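Colleague: A predicted structure for the sequence below; I have some questions about it.
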Amino acid sequence: MATFSGGLPRARELLSERFGLTAFRVHQLKVLGPLLAGRSVLAVLPTGAGKSLCYQLPALMARSLTLVVSPLISLMQDQVAALGRRGIPAAYLNSLLSSAERRTIVDAALSGSLTLLYCAPERLSSLVRQLARAGREVSLLAVDEAHCIVEWGNEFRPVYRQLDRYRYLLGDPVTIALTGSATPGARVEILRVLRIPRAEVVVTSFDRPNLLFCVERVRDDRERFARVRELIRGGDGPVIVYTPTRRLAELVTRALLRRGVRAAPYHAGLTAGTRRRVLRAFLRDRAPVVVATSAFGMGIDKPDVRRVLHWGPPRTVEA
């Protein structure tokens, strides 16, 4: 079993020393208590609740590597950069790296020079085999966006459904699964797939009093587009418009551009380079409107988004 030296007292010291924070939030303590005692945890916490700290801080107390499985390329890049600024050795593996870059990072993980390693799902199988062959211990396995285990249609679902096998190959490390949304049924399935039936389950309120929700009825797509355009123009900041299909994302974007709205599409059918450029333009306010499928739905860290519009209802409540 992994050991996290020092328990909560040491965690509080590191919170101040490494992260510059004075106190944990209540739900973070509910997660860290059992985790630092060596128990696996499923944490269902809303966006902005400080989920990442729940595995980044224990990683500093672990005797070996913390492996973070995440489908969010932009988020893992941001977090590795932020950890580096705090003097915490971290790296990521994803499809944007060259084979030489990936080899360098894997070598660093095998040599023990990394504290945290973020891995995209498509790189997980190869990485786990190399860690297992080398006998490299993983003290903590963090599964971000754990709802991918149960969400049909998610492109990463097949890999997430095999996480129990990867856990076994890694020696069944203490595991923390994190998600911003999971129904009671989804929670049961996540625990079953990961084979952590006795894990502590931490669920907090999703009431966000700063958010306003409304539903509007329209007669047809012409009226729908007119209303979307009106809401975009009436907003006082960046806007995300979600569409159910890639084709609609392209069509709505072109229609907005014809009417002078600076918009860009984002969906899985675009090249990785194009998606990176669109994300960068959105984060830097060069493309204040992004019309996207759910491929844009996780890990977009932009605090000034003022409106999120849905062309139609999402496929699932969790989405």
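Modeller: Here it is on my side, so go on.
Colleague: when you work out contacts or count neighbours from here on, use the C-alpha atoms and nothing else.
Modeller: Fine.
Colleague: starting at the chain centroid, how far to stretch 74-82?
Modeller: 11 Å (Cα atoms, centre = their mean, to the nearest Å).
Colleague: ranges for the helices of the stretch 51-200 of the chain?
Modeller: Assigned by DSSP state H, counting those that start in this stretch, the stretch 51-200 of the chain shows helices spanning 53-61, 73-85, 99-111, 121-134, 157-160, 163-169, 184-194.
Colleague: what sits closest to residue 195 if chain neighbours are left out?
Modeller: Closest residue to residue 195 apart from its sequence neighbours, by Cα to Cα, 6 or more residues apart in numbering: residue 164 at 6.2 Å.
Colleague: which residues touch the one you found?
Modeller: Applying Cα atoms under 8 Å, 6 or more residues apart in numbering to residue 164 gives the contacts 193, 194, 195.
Colleague: which one (most neighbours) among the residues you listed?
Modeller: residue 194 (23 neighbours; other Cα atoms under 10 Å).
Colleague: list the contacts of that one.
Modeller: By Cα under 8 Å, 6+ apart, residue 194 lies in contact with 163, 164, 167.
Colleague: closest to residue 55 out of the contacts of residue 164?
Modeller: Each of these was checked against residue 55 using Cα to Cα; the closest is residue 194, at 17.0 Å.
Colleague: putting a second one here so we can go through both:
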Amino acid sequence: EKIRDEAIQRGFPAINLCAETATDQAYKDIERLKYRVITVSPEHILTDSHFQVLWKLKKFGDKLFNVTFDEGHCISEWGDDFRPLYGQLGNLRWFLPDHTTFHVVSATMPPHIISDVKTKLRMRSYNLAKIIRSNDRPNINLIVEEMKFPRNSMHDLTRVMDLRGG
């Protein structure tokens, strides 16, 4: 919902498809190209029959230019056991127009995870670009404070927040 809300705030009509919102009307609106941003879980996009219909619509495919995978490391880390459909997201390549690009974002993708995600998503090496930015955040610090009160009292939390001006 956060991505949907941010898109709407920036002037892009958006919908987050989930059990509550994935209605026949929502899919009709998608087919009519009402939304510029559609967020959906891997399970939903791979198993909901409405998407099989959408993939076959030329007007939908012509407008579909990008599929973004947020928390892309989950494709590798969850795709074999925990949520197997994550590992099958590369099957989208069979349905999507050739011009559709994949955009994978994550704060935690070491080289072996990047390699696995590229394989699972059937990413094309000839037009692949990696943008790697540091996740160093100088405004975030780790500090160790001695506990002076019992854990369940919350007095230490209050004390630390007072010390930090929070």
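Modeller: That came through fine. Bear in mind the structure is a predicted one, so any value in this text is a computation, not a measurement.
Colleague: that older thread, could you redo the contacts of residue 164 of structure 1 as CSV and give each row distance to residue 185 of structure 1?
Modeller: CSV is the format used below for those (distance: Cα to Cα, whole Å):
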residue, distance to residue 185 of structure 1
193, 12
194, 14
195, 15
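Colleague: sorry, back to before: hey, which of the helices of the stretch 51-200 of structure 1 is tucked in deepest?
Modeller: Comparing those by mean neighbour count (mean count of other Cα atoms under 10 Å), helix 53-61 ranks first with a mean of 21.
Colleague: what range in structure 2 does that helix sit on?
Modeller: Across structure 2, nothing matches helix 53-61 of structure 1 (TM-score structural alignment).
Colleague: now do that helix: which elements does it pack against?
Modeller: helix 7-19, helix 26-36, strand 138-143 (3 or more Cα pairs under 8 Å, 6 or more residues apart in numbering; DSSP states H and E).
Colleague: of the helices of the stretch 51-200 of structure 1, which is nearest residue 235 of structure 1?
Modeller: Among these, the nearest to residue 235 of structure 1 by Cα to Cα is helix 73-85 (25.4 Å).
Colleague: chain center to that closest one, what's the gap?
Modeller: Worked out by Cα atoms, centre = their mean, helix 73-85 of structure 1 lies 12 Å from the chain centre.
Colleague: what's the burial count for the residue in structure 1 that residue 134 of structure 2 lines up against?
Modeller: Using TM-score structural alignment, the partner of residue 134 of structure 2 in structure 1 is residue 205. Residue 205 of structure 1: 9 surrounding residues under other Cα under 10 Å.
Colleague: checking residue 205 of structure 1 next. Helix, strand or coil?
Modeller: Secondary structure of residue 205 of structure 1, reduced to three states by DSSP: H, G, I helix; E, B strand; the rest coil: coil.
Colleague: ok, now the one 3 residues further on?
Modeller: When classified by three-state DSSP, residue 208 of structure 1 comes out as coil.
Colleague: what of the one 4 residues further on?
Modeller: When the structure is split into helix, strand and coil by three-state DSSP, residue 212 of structure 1 lands in coil.
Colleague: quick one: it from residue 236 of structure 1, how far?
Modeller: Using Cα to Cα, to the nearest Å, we find residue 212 of structure 1 at a distance of 15 Å from residue 236 of structure 1.
Colleague: what strand or helix carries the aligned partner of residue 233 of structure 1 in structure 2?
Modeller: Mapped onto structure 2 by TM-score structural alignment, residue 233 of structure 1 lines up with residue 158. According to DSSP states H and E, residue 158 of structure 2 maps onto helix 155-164.
Colleague: how about that helix: buried residues?
Modeller: Across helix 155-164 of structure 2, burial judged by 16 or more other Cα atoms under 10 Å covers residue 156.
Colleague: do the same with stretch 13-24 of structure 2
Modeller: The neighbour-count check on stretch 13-24 of structure 2 (16+ other Cα under 10 Å) flags 13, 14, 15, 16, 17, 22 as buried.
Colleague: run the chain-centre distance for it.
Modeller: Remark: stretch 13-24 of structure 2 is offset 16 Å from the chain centroid, using Cα atoms, centre = their mean.
Colleague: before we move on, back to that, need the helices and strands packed on helix 53-61 of structure 1 in TSV (columns: mean neighbour count and distance to residue 310 of structure 1).
Modeller: Converted to TSV, the helices and strands packed on helix 53-61 of structure 1 look like this (neighbours: other Cα atoms under 10 Å; distance: least, Cα to Cα, whole Å):
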stretch	mean neighbour count	distance to residue 310 of structure 1
helix 7-19	15	36
helix 26-36	19	30
strand 138-143	26	28
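Colleague: these: which one's closest to residue 246 of structure 1?
Modeller: That would be strand 138-143 among the helices and strands packed on helix 53-61 of structure 1, by Cα to Cα, at 27.4 Å.
Colleague: next, work out how far apart the aligned partner of residue 167 of structure 1 in structure 2 and residue 85 of structure 2 are.
Modeller: Residue pairing (TM-score structural alignment): residue 167 of structure 1 is matched to residue 93 of structure 2. Residue 93 of structure 2 is 14 Å from residue 85 of structure 2, where distance means Cα to Cα.
Colleague: what residues are up against the residue nearest in space to the middle of structure 2?
Modeller: Per Cα atoms, centre = their mean, the C-alpha nearest to the average position across structure 2 is that of residue 70, at 2.2 Å. With contact set as Cα under 8 Å, 6+ apart, residue 70 of structure 2 has these partners: 104, 105, 106.
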